[in-house]
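Chemist: no sequence for this one, just the structure:
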């Protein structure tokens, strides 16, 4: 049996079986991918393949010293790809990073160039707005933009500067298509803690009830989101950072260091030097195509489940894996969830934020616990050390130098972090729901056990705004399963419906059982109301959700994984599919420019992506997954 790296601990049986099934399912597409990467590898600087004219264009703006190094064809040239902008707090700290990186790289005798920027949109800004309908598609656009930056073939390694929701997955997808390059992801860290999360939630609920005005709401939000850095709740952005660390693409302990901490610049400098050591021109060549394999993908899923991370990653991890020729599906998440316990309580799954998580033990604790329990592949490769087993090391400054030491791996606050033997719950924070309505995802880590099973009448909406208005107008006055349809990727780009959280929470607080069923997304901040999201097939694709009528009974059972429309097959056969004028969502705020994406996007369980890597093998995998789900 596999072992967890140098800890020599037997791998959990389910983790082993899921990994082997993924390997078998992916054997053709992964082999094709690795052949493509092998073909792209070279033991010479990549720029040596350029003509003199090409190369002259590539370094025309460099200084004389850099030009001499680049002419020499002996040392690596590192690409910097950044999502910097100064409107978004998470990315504003990246402004100074290129200069820091260039100086650190030049200290090794190598060079670095700013290869290109990628767009960075914030779901927090577009929440409930028309622009949100571009959010998911921005991931694939970012992958394409990053590919353009790297397409000049000037580079022997790459540093990626990105934090938030769709940005990191898009950058990883691009990096994997240039898998012959060593790649390190460089975080910028979370902002310092603002007002307590329960206070922020309280004011939001009061606003939803009409009890406080916009001035009070804006004051509370501004005290929460108040400075440079990532938002401090455990949403998609911070789940990205957890994933990059547990999948071996960050330096250990680097994900949740604040932007202004002295050690933050030291970590950036260390990553800059480290990537030069991993190129094909040295003795420790470690391209990203070797770092990201079936083991690291399973490790990422385990980290997601153990920390109660963002539901968005049930889309993103699938799309990332696909870019590496690896085929995974929601059954893999579901099986792993049965053996990976929930070890963290971070808002919206608790009152702590990511700064508290980091102080309580952070990623070193999570990785140490999962390794000791055989729930991680400790031998999966990483950009630091030999493997992910070395990620129990933590960074410190000694004599003005960055050093890594073995940390103290015990929880300093058991309200935030708990060991495997004392988890917050025995199963992971996500569950897959199946039934005649299709397949969907629910985040259970924030939902109390008494709210995880509901059978109630449906109320059908075609807009999140209509449902919010119904809650405000007290139109939901009995147990209800709210159905919001025509929100899927093919319909309108699968926007997040996080705006609904405080409205539905108010209904729940009145003593009513309430749940949400939708072919749209919620967000990494999905809260205490049970929500069956990412429902596939979606309404516009003929999914049964398009036949739900007001008054139909729906059973949602997050304990057994069931989502059933309790209407006879005979009755359903008579019903026509509902229609909706979704064209109104296809114009304005740039949405008319994304028609090709809506037409070509895959379903939620296939990653909701326009990319069709290894198309033949993927279709065979999808068919096998469909047959498997029907026989269960």
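Modeler: Perfect, I can see it now. Bear in mind that the values here come from a model prediction, so they are computed numbers and not experimental data. Residues are numbered from 1 along each chain as shown.

Chemist: C-alpha only now, for contacts and for neighbours.
Modeler: Will do.

Chemist: how close does the nearest residue to residue 370 once chain neighbours are set aside get to residue 301?
Modeler: What sits nearest to residue 370 in space, not counting adjacent residues and going by CA to CA, 6 or more residues apart in numbering, is residue 376, at 5.7 Å. Counting by CA to CA, to the nearest Å, the gap from residue 376 to residue 301 is 10 Å.

Chemist: the more surrounded of those two?
Modeler: residue 376 (33 against 26; other CA atoms under 10 Å).

Chemist: who touches the residue nearest to residue 370 in this structure?
Modeler: Under the criterion of CA atoms under 8 Å, 6 or more residues apart in numbering, the contact partners of residue 376 comprise 4, 11, 15, 298-299, 302, 367, 370.

Chemist: where along the stretch 501-632 of the chain do the strands fall?
Modeler: Counting by DSSP state E, counting those that start in this stretch, the stretch 501-632 of the chain has strands at residues 514-518, 531-536, 553-557, 562-565.

Chemist: kindly present these as a markdown table, with separate columns for mean neighbour count.
Modeler: Below are the strands of the stretch 501-632 of the chain laid out as a markdown table (neighbours: other CA atoms under 10 Å):
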| stretch | mean neighbour count |
| --- | --- |
| strand 514-518 | 26 |
| strand 531-536 | 28 |
| strand 553-557 | 21 |
| strand 562-565 | 21 |
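
Chemist: against that first model, consider the following:
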């Protein structure tokens, strides 16, 4: 089945725009493929170093060029709940590879930071650029040229985008992504949010807040709300980088382990040494990225991916734009309600039919390109399944349920929760911005109010505690872009602005920073570009200026004459303190090189 004409038209314009860069990229991939299995180019000394620590069987296998070798890139650490389960994965993968006649080696580790730990802390200013560090770290591991395929172990916010950038940079190799799955359900997300608001208002203490947070984030696995981490897993499956059904199976279960072993065997099967060679640089194309954006809209996914998807696509020579993402949002319906877009968590989503149900609904309605390549083979239809544990301990798959198990969580394409997706571009005399509307009530989507300017989220929170914000206003939080301080998430604003909205005030946020993947009920124009430090008009806003944010019309305007606005001299704060402490001094070069948010906020530059 082919995609609808409007989806195909957007895909075609991406294809045409990307043609020069994509052709150059594929030429590089093909040149690397032409060299054959890469251990042939290693000297005896090179090769001896590469397998010196292996056992006798693996040494014998690697001494020839007839046995495939998997390079494992792992984001394991045991502080992050989402990545702690990866501790046992290398041994599972090595054993499965050996039983299938191949070899697997841990090629390298990459850093994995948790935005949940660093929210509102200096370390958050390293968060966005950790994506590029992860891509470079993975590249170092794969640069040993010992591998016929790569398996990537990663889950959370910047980790998966960084690993995808690296995988596509090594596009001559097949690549499979292996998740760890979400933690089991804890305290409901709406109850957690309620306690947070009570704490912000001083109605409960730190002990009560910590108890609620600990009941929410309570064990191994991904946080269960639908933020960037779980949006990552949706993307990897709908783009065909996971094996079918792998995304949302809980860690430390027999099915999770079976999926991991299966991924290892599949990685061996798709190398150049077999009959199903699937280099990821050819496998992932413009259609794959459009499918990813469609999935993001249909599930109300993370705003962070309006940055990450552009940087990921650039690694494959593809020029994806905010306008592409916004235009797809206009035609793709919202089919999932997962917190913060609803009360359910990802376990409820999975139980209601999950990715198999979602992909089938989108395919049957023509919103996805079915004729893509995946790590599983030709076409996306094999992903319309539900995974189970077979009697022999392997993965068994049955068709996804015909009817949603909970139509308040997952709905058919014929009865969407709303006719358009949740991410949209805003444009006007303040520049361009992104807004997520899927959790914003329709009556809150247009705000016109005086500006109150801040240069940090701490300033805004202090004003709230002082009782200065009990009125209609648009909070302008600026000098938070990639060049200024690394573009941290401003998650601490979510609770405060939510409290003010609940008190009946009309409030909105305008910022050149990011919000969390849990962007919620308050209208927020984020990623404003150009950022204040890059000469953006957001740097010229003054207290009292009337700002109009209209997410339905797609506009962001300041009600000041263009001549007046242009004549103002931006009042930049002293940013020296943001350059030091918690490693921030090491990232000065990346801040200087960063592209604008609409171009991926990357230190690697833009697609050719």
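Modeler: All right, it came through fine. The structure displayed is predicted, hence computed values, not measured ones.

Chemist: so what corresponds to the residue nearest to residue 370 of the first structure in the second structure?
Modeler: The alignment partner of residue 376 of the first structure in the second structure, by TM-score structural alignment, is residue 368.

Chemist: what's the answer for residue 545 of the first structure, then?
Modeler: Residue pairing (TM-score structural alignment): residue 545 of the first structure is matched to residue 538 of the second structure.

Chemist: check residue 365 of the first structure too.
Modeler: In the second structure, the residue matched to residue 365 of the first structure (TM-score structural alignment) is residue 357.

Chemist: what's the helix or strand for its match?
Modeler: When elements are assigned from DSSP states H and E, residue 357 of the second structure belongs to helix 354-364.

Chemist: go on, residue 476 of the second structure?
Modeler: Assessed by DSSP H and E, residue 476 of the second structure sits inside strand 473-477.

Chemist: residues near whichever residue in the second structure pairs up with residue 499 of the first structure, how many?
Modeler: In the second structure, the residue paired with residue 499 of the first structure according to TM-score structural alignment is residue 492. By the criterion of other CA under 10 Å, residue 492 of the second structure has 17 neighbours.

Chemist: ok, for residue 492 of the second structure, nearest residue in space, not its chain neighbours?
Modeler: residue 120 (6.4 Å).

Chemist: that neighbour belongs to a strand?
Modeler: No. Using DSSP: H, G, I helix; E, B strand; the rest coil, the assignment for residue 120 of the second structure is coil, not a strand.

Chemist: how far away is it from residue 336 of the second structure?
Modeler: In this view, residue 120 of the second structure and residue 336 of the second structure are 29 Å apart by CA to CA.

Chemist: and the counterpart of residue 30 of the second structure in the first structure, what does it touch?
Modeler: Applying TM-score structural alignment, one finds that residue 30 of the second structure aligns to residue 38 in the first structure. The contact partners of residue 38 of the first structure, taken as CA under 8 Å, 6+ apart, are residue 180.

Chemist: and the strands in the stretch 251-400 of the second structure, which stretches?
Modeler: 373-374, 377-378, 385-389, 395-399.

Chemist: mind listing what residue 387 of the first structure touches?
Modeler: For residue 387 of the first structure, the contacting residues are 5, 248, 378-381, taking CA under 8 Å, 6+ apart as the criterion.

Chemist: still on that earlier bit, the match of residue 545 of the first structure: neighbour count?
Modeler: Residues lying near residue 538 of the second structure (other CA under 10 Å) number 28.

Chemist: touching, it and residue 430? I think so.
Modeler: Yes. Using CA atoms under 8 Å, residue 538 of the second structure is in contact with residue 430, at 5.9 Å.

Chemist: give me the common contacts of those two.
Modeler: Overlap of the contact sets of residue 538 of the second structure and residue 430 (by CA under 8 Å, 6+ apart) consists of residue 528.

Chemist: what segments of the stretch 201-350 of the second structure are helices?
Modeler: For the stretch 201-350 of the second structure, the helices defined by DSSP state H, counting those that start in this stretch cover 206-216, 228-238, 254-269, 280-283, 286-299, 305-315, 322-331, 346-351.

Chemist: mind putting those helices into a markdown table with distance to residue 380 of the second structure?
Modeler: As requested, the helices of the stretch 201-350 of the second structure are arranged in a markdown table below (distance: least, CA to CA, whole Å):
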| stretch | distance to residue 380 of the second structure |
| --- | --- |
| helix 206-216 | 34 |
| helix 228-238 | 8 |
| helix 254-269 | 16 |
| helix 280-283 | 12 |
| helix 286-299 | 10 |
| helix 305-315 | 19 |
| helix 322-331 | 19 |
| helix 346-351 | 19 |
